[in-house]
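Enquirer: just the structure for this:
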Amino acid sequence: MQWGSTMMVTRGVLYDMSIFPGLVALRGDDRVGLLTYRIDGDQCEVMSLDSLVEGIGVGTALLETVQDVARAAGCCRLWLITTNDNTYALRFYQKRGFHLAALYPNALEESRRLKPQIPLLGMDGIPLRDEIELELLL
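Expert: Here you go, the predicted structure:
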């Protein structure tokens, strides 16, 4: 468990990540990545994407696979939420065709009410405040 808990807050909802379907990337016998997702009607939300080995295409392969899963399930949209501090994710997803779809200013205030252990500062010391929605139309 990389994040210390199976609980995650997004868009003001507390989720138990252990209940969602997932895709596991293997390198030999070693698990090197995990993508969890949820399908709701004709939309598929990427709930989490973790690559334990950077620079070898783990995240890209998982993202391409979930696109296939979503299309097979009849989804027309793949989307996700990230936070304003996660500049790596913003670059990663946009390079793979995702577009900025919505900004939720100060969303982390509500998230901290549900999960108080969310820090005030995120990656690179950036204040952790906003949620950003990205989407890819399938």
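Enquirer: use CA for all of it now, contacts and neighbours both
Expert: Will do.
Enquirer: how close does the residue nearest the centre of the chain get to Ala25?
Expert: When C-alpha atoms, centre = their mean is applied to the chain, the residue found nearest the centroid is Ser48 (3.6 Å). Applying C-alpha to C-alpha, to the nearest Å, the value for Ser48 to Ala25 is 13 Å.
Enquirer: please give the structure of this sequence too, so both can be compared:
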Amino acid sequence: MKAPTFRWWSPSSPAITAPGWPVIAAVEEVASGLGLGRLSLITTNDNVDALRFYQRRGFRFAAIRAGAVDDSRADLKPEIPTMDNYGIPIHDEIIPEKHLLGS
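Expert: Alright, predicted model coming up:
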């Protein structure tokens, strides 16, 4: 049986105004209390700060959707930038996932 997944969505923000770790810890606690087996999220290949943040908190890459941002840009939202502030081309979605204890 596949463990249920807690899906948490948050819009992108150019500035983070609150520390992320307490939020993730609270989400983990709620998800565990609901008997959910994992947390997963979606970010993009250019978001190096988020990739570092989540890996340091036990998330591992569950999937990479090559070209997913290109597809979204072409089909849904042409205003998605093609390059980030670090000069990294934005092409792919990366799905970090964390299995929760007891699952």
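Enquirer: that older thread, residues shared between the contacts of Ser48 and Ala25 of the first structure?
Expert: Shared contacts of Ser48 of the first structure and Ala25, defined by C-alpha atoms under 8 Å, 6 or more residues apart in numbering, are found at Leu34.
Enquirer: so which bits of the host helix or strand of Arg73 of the second structure are buried?
Expert: Assigned by DSSP states H and E, Arg73 of the second structure belongs to helix 68-75. For helix 68-75 of the second structure, the neighbour count (16 or more other C-alpha atoms under 10 Å) marks 68-70, 73 as buried.
Enquirer: residue boundaries of the strands in the first structure?
Expert: Ranges of strands in the first structure, per DSSP state E, are 7-10, 13-16, 22-27, 30-40, 43-51, 77-83, 99-104, 131-137.
Enquirer: which other helices and strands does the second one contact?
Expert: With contacts defined as 3 or more C-alpha pairs under 8 Å, 6 or more residues apart in numbering; DSSP states H and E, the secondary structure elements packing on strand 13-16 of the first structure are strand 7-10, helix 107-114.
Enquirer: before we move on, what about the first one?
Expert: Secondary-structure packing of strand 7-10 of the first structure (3+ C-alpha pairs under 8 Å, 6+ apart): strand 13-16, helix 107-114.
Enquirer: redo that, cut-off 10 Å
Expert: When contacts are defined as 3 or more C-alpha pairs under 10 Å, 6 or more residues apart in numbering; DSSP states H and E, strand 7-10 of the first structure sits against strand 13-16, strand 43-51, strand 77-83, helix 107-114.
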